[in-house]
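*Asks:* 3D model of this:
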Amino acid sequence: MTDDQHTDPDPDNQIAEIVDTIHDMRGPGEATVGALIEQMGVASFTPILLFVSLVIVTPLSGVPGLSSVCGLLIAMVSAQLLLGRDRLWLPDFILRRQMPRRKLNTALSQVEKPLSWVQEVTTRRLSFLTRPPFSYLLYSICLLCGAAMPFLELVPMSSSLLASVVALLSISLISRDGLFALLGLTALATTAALLLAVSQLLF
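*Replies:* Now for the predicted structure:
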């Protein structure tokens, strides 16, 4: 049986570890971007992409300026993945960014259950879509989505839609499940069509 035909849950699926880490993030401690990334693991590039994109999907994205900061973070992490770096570097102005602890705890509790479900349903399907050269395309899409967020912050729901694309692609790359890559590309096409329609109405 080939890798792409395998349908049993992958015991090395990192999603379960991410769920545990997100659970541990809840509490009264410091809530800077740097502190949260340190808990996630500064060498865990793709899990950080997933975590940040999920934060933007929650109501926490309503905090002024947070979507822009998270978008820049997604773009920088994706760029360093494309460059093959093994250690993440981020500027201090992003690392020092504070998140409201109460709202953050609420957001983290909201993503735990969906992520647990994702961990159960992901498996190694169409995994060639998550390996080079296709993985470079996925990272590039994440980079573009993140880079677009600061420019679209005033457009309602735009950051959350782009973050959903990044989340689906990150899940695919972490779990080696190409089905989620296809879902992410479908979400990207839908988001692009919606943003084009909105831009035509506004301009």
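
*Asks:* could you use CA atoms for every contact and neighbour count after this?
*Replies:* Noted.

*Asks:* all helices of the chain, in order?
*Replies:* Here the chain has its helices, by DSSP state H, at 15-25, 33-40, 45-57, 66-83, 92-95, 101-121, 134-148, 158-175, 178-202.

*Asks:* please name every helix or strand in contact with the first one.
*Replies:* The helices and strands touching helix 15-25, judged by 3 or more CA pairs under 8 Å, 6 or more residues apart in numbering; DSSP states H and E, are helix 33-40, helix 101-121, helix 158-175.

*Asks:* now do the same contact list for the closest residue to Ser170 other than its chain neighbours.
*Replies:* Of all residues not flanking Ser170 in the chain, Leu50 sits nearest, at 5.4 Å (CA to CA, 6 or more residues apart in numbering). Leu50 sits next to Val166, Ala167, Ser170, Ile171 when contact means CA atoms under 8 Å, 6 or more residues apart in numbering.

*Asks:* pretty sure the third one is touching Ile48, no?
*Replies:* No: applying CA atoms under 8 Å, one finds Ser170 not in contact with Ile48, separated by 9.0 Å.

*Asks:* one more, please, to line up against the first structure:
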Amino acid sequence: MSDTTSDQTHALSDVLDTLEASLDGDSVTVEHVIDKLGRASFASVMLIFSLISTSPASAIPGVTAVVAMLVLLLIAQMMIGRESVWLPDFVSRKRMDADKVQQGINWLRKPVAWVERFIRPRLTFLFHRPWLWLPMILIAALTLIMPFMEIVPTSGSIASAVIALFAASLLTRDGVLACLSFGLLLVVPVTLYFV
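*Replies:* Okay, here's the model as predicted:
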């Protein structure tokens, strides 16, 4: 196995490692986490916050709504071609309980390690326009209804998991994973409508 493949397959774990290293004290700000992840890495930032909302840390009141706002801002900036992440002060200064985030990281380790076994760069043409526009538009639409999902237990976590899949596909350039997330993006709103 080449070094490139090895680096690629551990990309998701590396993001978790970076998040864990950013935890210092009783709480951590959104801005601090983004600075650690790298302001040019939209995929890493989107992945980590959608994973937080998927994990037990989503039990923190308002987390789903904050993550939805973050993802919407990230998607909008990606679509207009910004090169670095920008967030308004009221979002970037939002604090998260470090212990809850750490619990979320620990919970995510095993599923992320399992998923990484199957991820590799493929169908990379899907990460260029116009192919990339449709999932981004669907994700933007999904984020608009996510704050209301906190009323229905686990529904916000399901939506966040779908966004995490898309972010993981961006990070690892895995077109098959992108297709899976696209399929789920079409299914989730319909499923939630009938729930």
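
*Asks:* any idea what the TM-score comes out to?
*Replies:* The TM-score (TM-score structural alignment, normalised by the length of structure 2) is 0.87; 191 aligned residues with a CA RMSD of 2.1 Å.

*Asks:* wait, which of the helices and strands packed on helix 15-25 of structure 1 is closest to Arg131 of structure 1?
*Replies:* The closest approach between Arg131 of structure 1 and any of the helices and strands packed on helix 15-25 of structure 1, judged by CA to CA, belongs to helix 158-175 at 8.1 Å.

*Asks:* off-centre distance for that closest one?
*Replies:* Its chain's C-alpha centre lies 5 Å from the corresponding centre of helix 158-175 of structure 1 when counted by CA atoms, centre = their mean, to the nearest Å.

*Asks:* helices and strands around that helix, which ones?
*Replies:* helix 15-25, helix 45-57, helix 134-148, helix 178-202.

*Asks:* show me what Tyr161 of structure 1 lines up with in structure 2.
*Replies:* Check again: residue 161 of structure 1 is Leu, not Tyr. Matched by TM-score structural alignment, Leu161 of structure 1 corresponds to Ile158 in structure 2.

*Asks:* mind listing what the nearest residue in space to that match that is not next to it in sequence touches?
*Replies:* Leaving aside its sequence neighbours, Ile158 of structure 2 sits nearest to Thr54 (CA to CA, 6+ apart; 6.8 Å). Residues near Thr54 of structure 2 by CA under 8 Å, 6+ apart: Gly156, Ser157, Ile158, Ser160, Ala161.

*Asks:* pretty sure the first one contacts Glu150?
*Replies:* To tie it back to what came earlier, the one meant is Gly156 of structure 2. Yes: using CA under 8 Å, Gly156 of structure 2 is in contact with Glu150, at 6.0 Å.

*Asks:* now the common contact residues for those two.
*Replies:* Thr64.

*Asks:* with neighbour numbers in mind, choose between these two.
*Replies:* Using other CA atoms under 10 Å as the criterion, Gly156 of structure 2 and Glu150 rank with Gly156 on top: 26 against 19.

*Asks:* roughly how far does the closest residue to the more buried one other than its chain neighbours sit from Leu123 of structure 2?
*Replies:* Nearest residue to Gly156 of structure 2 in three dimensions, chain neighbours excluded: Met149, at 5.1 Å (CA to CA, 6+ apart). Distance, Met149 of structure 2 to Leu123 of structure 2, by CA to CA, to the nearest Å: 33 Å.
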